[in-house]
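Student: Structure for the following, please:
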Amino acid sequence: MLSQKEALRRKFAQADFTDDVMFGLIMSQPEICKRFLQAVLPAYDFDHIKVTPQKYLKTSYVTRAGRLDLLCTNENGTQFNVELQMVDEHNLAKRSRYYHALLANNMLAPGEDYQNLKETYVIFLCGFDPFGLGWAVTDYQMTANHGNHILGDGTHTLVLNAKGDWREVNDELKGIFQLVLKQRATYGHLGLEIARNIKDFKESKAGGGKYMALAGEFWQNVWEDAREEERKEIVPLFVQKLAKDGKSQTEIMTYLETELGLSEDEAQEYYQLAMTKA
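Tutor: Alright, predicted model coming up:
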């Protein structure tokens, strides 16, 4: 069985734009992030944008699915959360609701007026058509059942569907879609630049270390910081992630026992719980 370090090295060697860790590392580069958001929301001004560092996301924006992939804020305080979704878990709408709540929860101090809440955009970049509608770009907002009145609560959910109809999609976003579909980027300039960035990152001396630190330390840090009742939620999520990464039951059980210090019975209990929730 591969050690954790060997497994991470193999994951790094195979990583492309659709790898969650690589996606976060590359997209968190301010210029890349800015150009991506500009392609998605051309009416917005992204000249002044702040990207939240990955190391902060793993401590302050921990979700039931792990850390946020990418979070940035413009000069008006509007927040943009970009999530790469390669597997259809049939829960995109509920994920959107949860992410918006998470952003809002970290936006206000206790007792602060709700009017100070800024707009939030949750942007799902999907390698599948989540609702079978064929639309490449869809902006969801809360509206009334009668008429077209928009509630105006400041929440926007954008679904970018790489499997959708590209005819009205700009070239920069088409290039991104090509990367999501594991194709060579031939449209626009951004997709090609991202592909070059990934290649350079993987060939750099520091690239492997940064990747493995972010991939390997996240769950360990969350585990160490969690209270006992929180660990009951965290371990099944961790097991599900390992299973999605192709790890066998034996490999997962061994990791739980050696890295998290669980007994064989505890590891078995958590594994069965995670498989029930999956």
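Student: only C-alpha atoms for contact and neighbour calcs from this point on.
Tutor: Will do.
Student: Just give me the longest helix of this protein.
Tutor: helix 207-225 (DSSP state H).
Student: Past that helix, which element shows up next along the chain?
Tutor: Once the chain leaves helix 207-225, the next helix or strand it forms, by DSSP states H and E, is helix 228-244.
Student: still on that earlier bit, ok, residues contacting the longest helix of the chain?
Tutor: Taking contacts as Cα atoms under 8 Å, 6 or more residues apart in numbering, the residues outside helix 207-225 that touch it are 4-5, 8-9, 12, 21-22, 25, 55, 58-59, 201-202, 231, 234, 238, 260.
Student: What subset of the residues you listed is buried?
Tutor: Listed as buried from these are 8, 9, 12, 21, 22, 25, 58, 201, 202, 234, 238; burial here means 16 or more other Cα atoms under 10 Å.
Student: Show me what counts as buried in the longest helix of the chain.
Tutor: Neighbour counts over helix 207-225 (16+ other Cα under 10 Å) mark 207, 208, 211, 212, 214, 215, 218, 219, 222, 223 as buried.
Student: now it, how far from the centre of its chain.
Tutor: Put simply, helix 207-225 sits 15 Å off its chain's centre (Cα atoms, centre = their mean, to the nearest Å).
Student: what angle separates it from helix 228-244?
Tutor: Here the directions of helix 207-225 and helix 228-244 differ by 140 degrees (axes from the mean of the first three to the mean of the last three Cα atoms, to 10 degrees).
Student: Which stretches in the stretch 101-250 of the chain count as helices?
Tutor: With helices called from DSSP state H, counting those that start in this stretch, the stretch 101-250 of the chain shows them at 171-180, 190-203, 207-225, 228-244, 249-259.
Student: So which other helices or strands are in contact with the fourth one?
Tutor: Helix 228-244 sits against helix 207-225, helix 249-259, helix 264-277, with contacts defined as 3 or more Cα pairs under 8 Å, 6 or more residues apart in numbering; DSSP states H and E.
Student: next up, for comparison:
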Amino acid sequence: MLSEAEKERRWQAAGLENDTIFGLVMGRKDICKLFLRSAIPDVVFTDLEVTPQKEIVNHYHSKAVRLDVLAVDEQGNHYDVEIQVKNEHNVPQRSKFYHSMMTNRMVGQGENYQKVKATYVIFVCMFNVNTEEALSHFEMINRNNLNEKLNDGTHTILLNVNADSSKLNENLQGLVQVLKRESVNQSQLGQELSKALKEVKGDMLVKNQLGYASEDMVLYGQQDVIQSLIENKDKLGLSENSIIEIIMEKIHLTKSEAEELYDEMLEDLEKQKQN
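Tutor: Modelled structure (predicted):
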């Protein structure tokens, strides 16, 4: 069992990248509206129904999914906003599954497919995804004519926190700064996120309900850095113990936690080589 001191340390270390905290902050309607309008400026809506930590189960045999933030506009379009901390190398597959889960809940038995509205899956990634852009928007297109879209309303958007954010609009830059724990610009979204984060972290009821961030391993988007150190440790003249010490210092983990994380990263690298 965790000591009170350890619980407090974990709670103080947790930030917006913690999925539960992210849901509580991004799940505030005004913040969610501002984020969506910043990430998808061509989308037009006046109001949203926003639900943080929304669980969707479409069939008792199927895999359930808990969305960090689910928003539905007045036209019935669905928006899923997710924070992704650990790279499990399944972003495309996870996106496909989330789209299907949201689509399935739109249409009942015997209803017309015209009831199917647009679905947006937005992943805020604390690791490097397979794109050089800070913000990437994917749709279904015709491979024989790349200018022709299917217009099925399926949109996947990736916000790469580790990429060059200089081309992002001011609001999205503010989000990145909050996630990376940097000085936050004067953008409306950056300021609102900072304020809401302080309120959530200062709420004793939330603090107790979350169990001081529970057992979460908060990587702060440094997974790729750690993996690179492990992969190149011989070239860099680093030992396993020295990398574990770096992990302890940079991510504020205990030695046993850092050792466990090191083993996880090493296992991930070996799997990547096999693939």
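Student: Figure out which of the helices of the stretch 101-250 of the first structure is closest to residue 118 of the first structure.
Tutor: Nearest to residue 118 of the first structure, of all the helices of the stretch 101-250 of the first structure, is helix 171-180, at 25.9 Å by Cα to Cα.
Student: now what about the closest one, what contacts it?
Tutor: With Cα under 8 Å, 6+ apart as the test, helix 171-180 of the first structure has contacts from 17-18, 36, 39-40, 86, 126-127, 161-162, 166, 184-192, 195.
Student: The same query, at a cut-off of 6 Å, please.
Tutor: 18, 39, 127, 162, 185, 187, 188, 190, 191 (Cα atoms under 6 Å, 6 or more residues apart in numbering).
Student: Turn these into CSV, including neighbour count and distance to residue 243 of the first structure.
Tutor: Output for the contacts of helix 171-180 of the first structure, formatted as CSV (neighbours: other Cα atoms under 10 Å; distance: Cα to Cα, whole Å):
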residue, neighbour count, distance to residue 243 of the first structure
18, 18, 17
39, 19, 34
127, 23, 20
162, 25, 25
185, 22, 30
187, 17, 34
188, 15, 36
190, 21, 32
191, 26, 30
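Student: neighbours of the nearest residue to residue 128 of the first structure once chain neighbours are set aside, just the number please.
Tutor: Excluding the flanking residues, the one nearest residue 128 of the first structure by Cα to Cα, 6 or more residues apart in numbering is residue 163, at 5.6 Å. Number of residues near residue 163 of the first structure (other Cα atoms under 10 Å) recorded here: 19.
Student: just residue 44 of the first structure next, same as before
Tutor: Residue 44 of the first structure has 11 neighbours, counted by other Cα under 10 Å.
Student: isn't there a helix covering it?
Tutor: No: going by DSSP: H, G, I helix; E, B strand; the rest coil, the assignment for residue 44 of the first structure is coil, not a helix.
Student: Return the residue spatially closest to the equivalent of it over in the second structure, with its sequence-adjacent residues excluded.
Tutor: Taking TM-score structural alignment, residue 44 of the first structure has residue 43 as its aligned residue in the second structure. Leaving aside its chain neighbours, residue 43 of the second structure sits nearest to residue 37 (6.9 Å; criterion: Cα to Cα, 6+ apart).
Student: Contact partners for residue 71 of the second structure?
Tutor: By Cα under 6 Å, 6+ apart, the contact list for residue 71 of the second structure reads 49, 50, 78, 79.
Student: List the neighbours of the helix or strand hosting residue 32 of the first structure that are in contact with it.
Tutor: Here residue 32 of the first structure sits within helix 30-40, counting by DSSP H and E. Outside of helix 30-40 of the first structure, the residues within contact range by Cα under 6 Å, 6+ apart are 27, 46, 173.
Student: if you set the cut-off to 10 Å instead, what comes out?
Tutor: With Cα atoms under 10 Å, 6 or more residues apart in numbering as the test, helix 30-40 of the first structure has contacts from 26-28, 41-42, 44-52, 70-72, 74, 80, 82, 123, 137, 158, 160, 169-174, 176, 189-191, 193-194, 197.
Student: Could you point out the helix or strand that follows it?
Tutor: Sequence order places strand 49-51 as the next helix or strand after helix 30-40 of the first structure, per DSSP H and E.
Student: centre of the chain versus that next one, how much separation?
Tutor: Distance of strand 49-51 of the first structure from its chain centroid, counting by Cα atoms, centre = their mean, is 17 Å.
Student: which helices and strands does the helix or strand that it is followed by pack with?
Tutor: Toward the C-terminal end, the helix or strand that comes next after strand 49-51 of the first structure (DSSP H and E) is helix 54-60. Counting by 3 or more Cα pairs under 10 Å, 6 or more residues apart in numbering; DSSP states H and E, the packing neighbours recorded for helix 54-60 of the first structure are helix 20-27, strand 66-67, strand 70-74, helix 207-225.
Student: now for the helix or strand that helix 54-60 of the first structure is followed by, which elements pack on it?
Tutor: Later in the chain than helix 54-60 of the first structure, the nearest helix or strand by DSSP H and E is strand 62-63. Helices and strands touching strand 62-63 of the first structure, by 3+ Cα pairs under 10 Å, 6+ apart, are helix 92-105.
Student: Now do the helix it packs on against strand 70-74, angle only.
Tutor: Orientation check (the same axes, to 10 degrees): helix 92-105 of the first structure against strand 70-74 gives 50 degrees.
Student: compared with the second structure, how much does helix 92-105 of the first structure deviate?
Tutor: If you overlay the two and look at helix 92-105 of the first structure, the average distance to its match in the second structure is 0.7 Å (mean Cα distance after the TM-score superposition for the first structure).
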